[in-house]
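This is a predicted model, with the sequence first.
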Amino acid sequence: MPTQPVQPAGPVSSAEKPAAKEPTLTAIKRRILSLANAEWEFFGSQRVIYDGGQESIPHVGYWEDEDESHIQRVSYYWQAVNKPGLSGLNCSQPWSAAFVSWVMEMAGVPESQFPPASAHWVYLSQIIRKSDGRYSAFVPHSIKEYSPRPGDLICASRERYGLPSVTRPLETYMLEDTKLHCDIVVERNDGSVDAIGGNVRNSVSRSTVALNKDGLLQPTRQRPWFLVLENRL
């Protein structure tokens, strides 16, 4: 008895399609993520969640001046940017750029690709000036055009008067002396990314940042994101 012909399958709905697989991380990206996570754990695994206009801290870790070990740890970050006289006791000195610089240095990223700096605008300006080359290690993107991945940096303004303008090409003079904050993306989930940064609520914190339906960052009052620095290493 002849069998019934197999009917061709209909189109697969977007809900049925398997999620796009994240690209395999390179060895240097794995080192960056491993170092950032280790520092986060050393500081007690503090969590911060940004969702829309809301910010919450479901778990509080150790602060920069909590005890001698954490005071000293922050001094290591400062040493990476040639400021050995500073430590966790200097609570009024923002150390988030020093933290990122230390992670990159310890991961083996050459200074020619990521110049260490005590302010985010300094290393961003130098990287952006070199980003036109085909073999650039780091490439800046507007948050409206690029979805962050593990190993990338996400950057927000800390200025009261508004965001730096991100254009094509980005004018580096607009970043000069601008107060910024950048975190290292360590994980991407459905609808959010996790990013680790220093000097976030007085600690090394892991922040969960909501993405929109297109997988893009959305600026909020607490974190007015404006730039993603793609890591091509």
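Structure's in. What do you need? Numbers count the residues shown, from 1 in each chain.

When you work out contacts or count neighbours from here on, use the C-alpha atoms and nothing else.
Will do.

Mind giving me the packing neighbours of the host helix or strand of Val193?
Val193 is part of strand 192-200 when elements are defined by DSSP states H and E. Secondary structure elements in contact with strand 192-200, counted by 3 or more Cα pairs under 8 Å, 6 or more residues apart in numbering; DSSP states H and E, are helix 27-42, helix 96-107, strand 180-189, strand 203-210.

now it, how far from the centre of its chain.
Once both centres are worked out by Cα atoms, centre = their mean, to the nearest Å, strand 192-200 turns out to sit 6 Å from its chain's centre.

can you give me the angle that strand makes with strand 180-189?
Inter-element angle recorded for strand 192-200 and strand 180-189: 150 degrees (by axes from the mean of the first three to the mean of the last three Cα atoms, to 10 degrees).

got another, please set it beside the one above:
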Amino acid sequence: MSTPFQRKLATIAQEQYASYRFLRENQSPLLEQIERYWTETGHAFEGVEPPWSAVFVSWCVKQAGATSAQFKFSARHSAFVYEAIKNADQPNAAFRGHAVSEYPPKLGDILQNNRAGNRFDFAYASQHSGYVSHSAIVMEVGTDNHGRYLRTIGGNESDSVGMKEVRLDSEGLVVNLQGLYISVLECAL
């Protein structure tokens, strides 16, 4: 059963996808929205050359109502992942980081994956706050004729707001055959 915050976070991501999925990052009104992702999470906007996927996730989390004490709004996925992993054993933490092999994602969670050919794993992520990665918000978990899956929405996916489907095993864990996925941030709000 999802919480109101988890549903709100997934809805915000879905609304961004519905509004901007057919636009590229240098086209209006997506370009202006990307500037809001940066500035409304406390970062200077330097155009669309720097990756903006982490500020997309941060902006969605902030719009859903999380505070800076609950989530580290950052321009680097690794920064908010590192904080969530440090909070994994804290019962009152808003976001808790887990290995993809140990935690089945649910609505409102954040799925982190490698980018740029890197092969970082959960052990690495638990010790480092600065490395290249990507993450996206889980907006659906379900079953189809191929088995279990989840869908995520993220920013800066093919220079737009994009959706991806990720296969899950029979226990609801991310199928991670090639080590693409690093962690799942459990949304406990």
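That came through, no problem. On a predicted model such as this, the values are computed, not experimentally measured, just so you know.

Strand 203-210 and the strand holding Val193 of the first structure, what's the angle between them?
For the pair strand 192-200 of the first structure and strand 203-210, the angle between their directions (the same axes, to 10 degrees) equals 150 degrees.

which residue in the first structure lines up with Val175 of the second structure?
For Val175 of the second structure, the aligned residue in the first structure is Gln218 (criterion: TM-score structural alignment).

actually Phe95 of the second structure, not the one I wrote
Aligning on TM-score structural alignment places Phe95 of the second structure opposite Phe138 in the first structure.

got the contact list for the closest residue to that match other than its chain neighbours?
Leaving out its chain neighbours, the residue that sits closest to Phe138 of the first structure by Cα to Cα, 6 or more residues apart in numbering is Asn231, at 4.8 Å. With contacts defined as Cα atoms under 8 Å, 6 or more residues apart in numbering, the neighbours of Asn231 of the first structure are Ala137, Phe138, Val139, Gly151, Asp152, Leu153.

TSV please, covering these and showing distance to Arg223 of the first structure.
Output for these, formatted as TSV (distance: Cα to Cα, whole Å):
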residue	distance to Arg223 of the first structure
Ala137	26
Phe138	22
Val139	21
Gly151	19
Asp152	17
Leu153	14
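
Give the buried subset of these as a PyMOL selection command.
Command for PyMOL, covering only those of the contacts of Asn231 of the first structure found buried under the criterion 16 or more other Cα atoms under 10 Å:
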select buried, resi 137+138+139+151+152+153
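
And the strands in the first structure?
Counting by DSSP state E, the segments of the first structure that form strands are 46-51, 54-59, 138-142, 153-157, 180-189, 192-200, 203-210, 225-231.

Looks like Leu159 of the second structure contacts Arg21 (just checking).
Let me fix one detail, which is that residue 159 of the second structure is Asp and not Leu. No. Assessed by Cα atoms under 8 Å, Asp159 of the second structure is found out of contact with Arg21, at 9.5 Å.
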